[in-house]
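Colleague: One predicted model, sequence on top.
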Amino acid sequence: MSDIDSLANKLIPHYSHFDVGNRLLFTGHSHQAWPDVAREGQLEYYDVCARDVDNKWNEAFEKTEVLRNYLRDFYDDPDAFYCREESTHVLFVSWLSSMDLKNKPKIISTDGEFHSLYRQLHRLEEEGLEVSYVPVNPDPTFADRIIDEMDDRTSAIMLSRVYFETCLINTHLTEIAAAAREKGIPVLIDDYHGTNVVPISVKEAGLEDCYILIGGYKYLQWGEANCFLRFPKNCELRPAITGWFASFSTLDAPRTDAPVEYDHSDQRFASGTYDPSSQFRAAKVVEFFREQGLTPEVLRKQYLAQVALLRNEFESKGFDEDIIRLTHREPVERNGGFLSLTSPHAREIRAILMDNEVFTDARDVILRLGPAPYTTEAQIKAVVNELHKAVEKLATRSV
């Protein structure tokens, strides 16, 4: 039995509700299946609400701390703060509102960022914000081009650790962070495609003063509404977009004209009241991952093997590169957790696959095939076979 199947077959019985063993689920980069214990977490939340009513919050906060500790372990980052919110967008907007955009109206980003970041920055451009979208290619000179854009008008730098289209790992963060540190420019890293896929030590990478956006919807299997902003404990930023959860300690203090206060805690960038059910679900998943020995190293080995097999199977089919091709041919070690394919027909191909209950994902000209730890070798070969059929069907339509 292969290493891929050894882990996958061990996990499959624990995902019976999603029936992962009998379905071709290849949107793991977007939404992985939840283990059966996640359902227990949802039910647990209802029972806690019924039993404790308003006192449920103490237990809810404990669940969130379970998630924070998991992330601190993953990032080798025991001393940082991790603010929980419904989405990375809420956290991004709160963080951005703490920048001195009046006096430093320039943001440095890249042309490889996800829609959420790009859309918000582009809309703010319409209101006068200056955004420099540095091309991620050519890669060897990427850091130099980011550094060249840094000046005394720059409020922040915002970029990804793993690009959402190509799935390539950004290997320049340490160099960029060092240059930004010298100029006093904060760096925000989108790690939605890095967490639980590409291990990293924040300390060893020299990113301790950086801010990291983390989402639980993908590789963590936590589902929706479990997003975090990692920030250093010496952070003194004062977000203008702020909620009452950002300063619990002052709620009973008299209201004055004094500057708004922020707790020195994980909550600095928090908004307000939320639905904690997702934290109960996610805490069960954290427990499950630990029980199954799904360490960062184990997960990385599985994803590398799966993506390598996907790539080999794809290349063995001899696809017409005018119709569909590998987005890049970099070594698989530079790849995150999915295989990126480029095709002018990406959305049509995705629709044909979906008609056959094959779950993939398309963004513009990019088709993404994302396995998960429970994905077997047979399923990987099957999805490439289905892709080949879909492309042949598309070619027939075009004749």
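Modeller: That came through, no problem. Because the structure is a prediction, the values reported are computed rather than measured. Residues are numbered from 1 along each chain as shown.
Colleague: When you work out contacts or count neighbours from here on, use the C-alpha atoms and nothing else.
Modeller: OK.
Colleague: Could you give the number of residues near Arg238?
Modeller: Arg238 has 18 neighbouring residues, counting by other C-alpha atoms under 10 Å.
Colleague: other SSEs contacting the helix or strand hosting Glu392?
Modeller: Using DSSP states H and E, Glu392 sits in helix 377-398. Helix 377-398 makes packing contacts with strand 24-25, helix 296-316, helix 346-355 when contacts are defined by 3 or more C-alpha pairs under 8 Å, 6 or more residues apart in numbering; DSSP states H and E.
Colleague: so the second one versus helix 377-398, what angle?
Modeller: Orientation check (axes from the mean of the first three to the mean of the last three C-alpha atoms, to 10 degrees): helix 296-316 against helix 377-398 gives 40 degrees.
Colleague: Count the neighbours of the residue lying closest to Ile241 once chain neighbours are set aside for me.
Modeller: Ranked by C-alpha to C-alpha, 6 or more residues apart in numbering and with sequence neighbours excluded, the top spatial neighbour of Ile241 is Ser94, at 5.1 Å. For Ser94, the neighbour count with other C-alpha under 10 Å is 21.
Colleague: distance of the most centrally placed residue in the chain from Lys381?
Modeller: The chain has Tyr192 as the residue nearest its centroid, 1.2 Å off, counting by C-alpha atoms, centre = their mean. Distance, Tyr192 to Lys381, by C-alpha to C-alpha, to the nearest Å: 27 Å.
Colleague: again with Glu208
Modeller: Between Glu208 and Lys381 the distance is 41 Å, computed by C-alpha to C-alpha.
Colleague: gap between the two ends of stretch 94-110?
Modeller: Start-to-end, stretch 94-110 (C-alpha to C-alpha) is 20 Å.
Colleague: That stretch: how far from the chain's middle?
Modeller: How far stretch 94-110 lies from its chain's middle: 22 Å, per C-alpha atoms, centre = their mean, to the nearest Å.
Colleague: For that stretch, give me every contacting residue.
Modeller: Residues from elsewhere that reach stretch 94-110 (C-alpha atoms under 8 Å, 6 or more residues apart in numbering): 128-136, 146, 149-150, 152-159, 237-242, 269-270.
Colleague: I'd like the list of those residues that fall within helices, please.
Modeller: In this view, the contacts of stretch 94-110 that belong to helices under DSSP state H are 146, 149.
Colleague: ok, of the contacts of stretch 94-110, which come out buried?
Modeller: Neighbour-count burial (16 or more other C-alpha atoms under 10 Å) is assigned, among these, to 129-134, 136, 146, 149-150, 153-159, 238-239, 241-242, 269-270.
Colleague: another one to put next to it:
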Amino acid sequence: MRLLSCLPIDRQVRVLTSTAEFHSFERQLRRLEETGWCRVTRIPSEPVGEFAPRMEAELRRQPWDLLFFSQVFFDSALAVTELGRIVAATPDDCLVAIDGYHAFAALPLQPGPLLQRAVYLAGGYKYAQGGEGCCFIHVPVNCSLRPAITGWFADFEHLERRGDGVGYAADGRRFAGATFDPAALYRLDAVLGLYEKEGILIADIHRHVQTLQQRFLRGWRTCPAWPPGAGSISPDGPMAIF
């Protein structure tokens, strides 16, 4: 909600997204769409191999205020592998946000210059094994976004300062809210500390999952109940989970 509140409020805004965004974003977007504040275009998430070209074509078609899409689609586990290609095609005046929740701690990510341009959101509830209540937003260095929906932690160092405008922290804390229960942060820190201690990499976890997928499919194919046409089911494609 704070990210959406960075967009203009005095006109209708244009949002480009996919047909397979998780309910937390899609529900909020549909409600705002009902008010007439935003006009939304949704690119089909499947086939995933056509997603990036379709997104690039739409980005060239007209101006956009926000591009929001998932790294891994929650309803299919299909992964978008052309993140850099899509972000590079996005005009400078368009806010880019990637929902990395269903990829975080499931797929290895070497973002390179990607995070110099895009906002990245994820959380520790599922694959990161940190439990509920811990999520994060990465914002590029020198981010100047000023969310209209804001909390008093967003400029904690200058609470007593009064001026002509509302100030914000110089880093990602500009999106902070207010007081919170930090227990989730300690849980996630413990999990990541265990990974570091045992030398476990996300790439190792991903390979282990793929091995289990292959074992499952080999066993299933020997079952008399193996359904016709199911041979097309394969974890060898761009999938994070099966």
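Modeller: Alright, I've got the coordinates. In this text the structure is predicted, and so the values were computed from the model without any measurement.
Colleague: Superposed, what's their TM-score?
Modeller: TM-score for the superposed chains, counting by TM-score structural alignment, normalised by the length of the second structure: 0.90, backed by 240 aligned residues with a C-alpha RMSD of 2.2 Å.
Colleague: Compile the helices and strands packed on helix 377-398 of the first structure into CSV and extend it with columns for mean neighbour count.
Modeller: Below are those laid out as CSV (neighbours: other C-alpha atoms under 10 Å):
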stretch, mean neighbour count
strand 24-25, 24
helix 296-316, 19
helix 346-355, 18
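Colleague: Select, out of those, the one closest to Glu330 of the first structure.
Modeller: helix 296-316 (11.3 Å; C-alpha to C-alpha).
Colleague: with the second structure superposed, average distance for the closest one?
Modeller: Superposing on the second structure places helix 296-316 of the first structure at an average distance of 2.2 Å from its equivalents, by mean C-alpha distance after the TM-score superposition for the first structure.
Colleague: residue range for that helix in the second structure?
Modeller: Aligned using TM-score structural alignment, helix 296-316 of the first structure spans residues 202-222 in the second structure.
Colleague: What lines up with the residue nearest to the centre of the first structure in the second structure?
Modeller: In the second structure, Tyr192 of the first structure lands on Tyr101 (TM-score structural alignment).
Colleague: can you check Gly272 of the first structure too?
Modeller: By TM-score structural alignment, Gly272 of the first structure lines up with Ala178.
Colleague: Count the residues that sit near its match.
Modeller: With other C-alpha under 10 Å as criterion, Ala178 of the second structure counts 10.
Colleague: I'd like to know how far Ile98 of the second structure sits from Leu121 of the second structure.
Modeller: 6 Å.
Colleague: Is the match of Tyr192 of the first structure in a helix, a strand, or coil?
Modeller: coil (DSSP: H, G, I helix; E, B strand; the rest coil).
Colleague: OK, contacts around it?
Modeller: Contact analysis of Tyr101 of the second structure by C-alpha under 8 Å, 6+ apart lists 70-72, 121-123.
Colleague: can you pick the most crowded of those?
Modeller: Among the contacts of Tyr101 of the second structure, the one with the most neighbours (other C-alpha under 10 Å) is Val72, at 28 neighbours.
Colleague: Which position in the first structure pairs with that residue?
Modeller: Aligned counterpart of Val72 of the second structure in the first structure: Val162 (TM-score structural alignment).
Colleague: Name the nearest residue to that match, sequence neighbours excluded.
Modeller: Here the residue nearest Val162 of the first structure, using C-alpha to C-alpha, 6+ apart, is Ile169, at 4.4 Å.
Colleague: end-to-end on stretch 340-347 of the first structure?
Modeller: End-to-end distance (C-alpha to C-alpha), stretch 340-347 of the first structure: 13 Å.
Colleague: cool, and stretch 179-188 of the first structure?
Modeller: End-to-end for stretch 179-188 of the first structure, by C-alpha to C-alpha: 14 Å.
Colleague: who's in contact with it?
Modeller: In contact with stretch 179-188 of the first structure (C-alpha under 8 Å, 6+ apart) are residues 147, 150-152, 154-159, 177, 209-213.
Colleague: just curious, which of the residues you listed is nearest to Gly112 of the first structure?
Modeller: Checking the contacts of stretch 179-188 of the first structure one by one against Gly112 of the first structure (C-alpha to C-alpha), the nearest turns out to be Leu159, at 8.1 Å.
Colleague: Surely Leu121 of the second structure forms part of a strand?
Modeller: Yes - assessed with three-state DSSP, Leu121 of the second structure lies in a strand.
Colleague: Residue in the first structure paired with it?
Modeller: By TM-score structural alignment, Leu121 of the second structure lines up with Leu213 in the first structure.
Colleague: what do you get for Leu7 of the second structure?
Modeller: So, by TM-score structural alignment, Leu7 of the second structure is matched to Met99.
Colleague: what about its match, distance to Tyr118 of the first structure?
Modeller: 17 Å.
Colleague: Likewise for Leu96 of the first structure?
Modeller: From Leu96 of the first structure to Tyr118 of the first structure the distance is 13 Å (C-alpha to C-alpha).
Colleague: again, but for His328 of the first structure
Modeller: 23 Å.
Colleague: can you pull out the strands in the stretch 51-200 of the first structure?
Modeller: In the stretch 51-200 of the first structure, the segments counted as strands under DSSP state E, counting those that start in this stretch are 81-85, 106-110, 130-134, 154-160, 187-190.
Colleague: Looking at these, spot the one closest to Asn385 of the first structure.
Modeller: Closest among those, using C-alpha to C-alpha: strand 154-160, at 31.9 Å.
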